[in-house]
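Q: Kindly generate the corresponding structure for this input.
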Amino acid sequence: MAAGYLTTHILDTARGLPADGITIALYRVSGNSHKKIAEAVTNADGRTDTPILPVGKMKAGQYELIFFCGPYLDAHGLNDDPVKFLDQIPIRFGITNEEAHYHVPLLLSPFGYSTYRGS
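A: Below is the predicted model:
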């Protein structure tokens, strides 16, 4: 049996590059309760150096990734307004198979984003 894990990455679609230096927090969600279980920063490839939820830590349930994109957008001159349209981007998703690899990427621009279940 293979053990599951969770990975993520961020692509800056406005610049056509991986988004480096963005903090990502992972929470386990149960009802109105959020428990922070991991935090990482993206590298030059827009990925975390290790899975954000490593092998052996995966449990079925609801999770939320929060991507702290405001400082990145500021640093690259993509949104220097004092009130950001996008600052923290939450993505809530469910894990049902504890033995699978889940990949939840973020495609980022200053005024929009998208995600999908990758592989």
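
Q: From now on I want contacts and neighbour counts done on CA atoms only, so please keep to that.
A: Noted.

Q: what about the helices in this structure?
A: Secondary structure of the chain (DSSP state H): helices located at 70-75.

Q: Please generate a structure for the following sequence too, so the two can be compared:
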Amino acid sequence: MTSLSTHVLDAVTGTPATGVGLTLTGPGGEVLASGTTDDDGRARLTGDLAPGVHRLTFATGEWSATAGRETFHPEVVVTFTVAAQAHLHVPLLLSPFAYSTYRGS
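A: All right, here's what the predicted structure looks like:
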């Protein structure tokens, strides 16, 4: 059984990115979960992720528009492989014209 969490940070203000919409899709393209980041910029997507390639899509354009900011990336898609991990953590660091992500712990 593999679970997934994320933490989105706003690099401009140095604070959590609250209210970022996200969607998790599975190996066949089916939507497995969706939600938004909480007041701490975090979201936990519950359920058992099957092995294979998954995509976590962040609605960064909508979030930036709500904050009254310009952005180059209307969405950020992080594609990753689920194998035998018990838990995956996918952090995202945002700025208007760049982002970074990595496999967290």
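
Q: What ranges does structure 2 have for its strands?
A: Ranges of strands within structure 2 are 3-10, 15-16, 21-25, 31-36, 42-45, 52-58, 76-82, 87-95, 98-101, based on DSSP state E.

Q: Compare those and give me the one nearest residue 70 of structure 2.
A: When those are compared for distance to residue 70 of structure 2 using Cα to Cα, the nearest one is strand 87-95, at 9.9 Å.

Q: Please work out which residues of structure 1 line up with the closest one.
A: Under the alignment (TM-score structural alignment), strand 87-95 of structure 2 falls on residues 101-109 in structure 1.

Q: Could you dump the strands of structure 2 into a markdown table with distance to residue 67 of structure 2 and mean neighbour count added?
A: Output for the strands of structure 2, formatted as a markdown table (distance: least, Cα to Cα, whole Å; neighbours: other Cα atoms under 10 Å):
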| stretch | distance to residue 67 of structure 2 | mean neighbour count |
| --- | --- | --- |
| strand 3-10 | 11 | 19 |
| strand 15-16 | 13 | 16 |
| strand 21-25 | 13 | 19 |
| strand 31-36 | 15 | 16 |
| strand 42-45 | 18 | 19 |
| strand 52-58 | 15 | 19 |
| strand 76-82 | 17 | 16 |
| strand 87-95 | 12 | 19 |
| strand 98-101 | 16 | 13 |
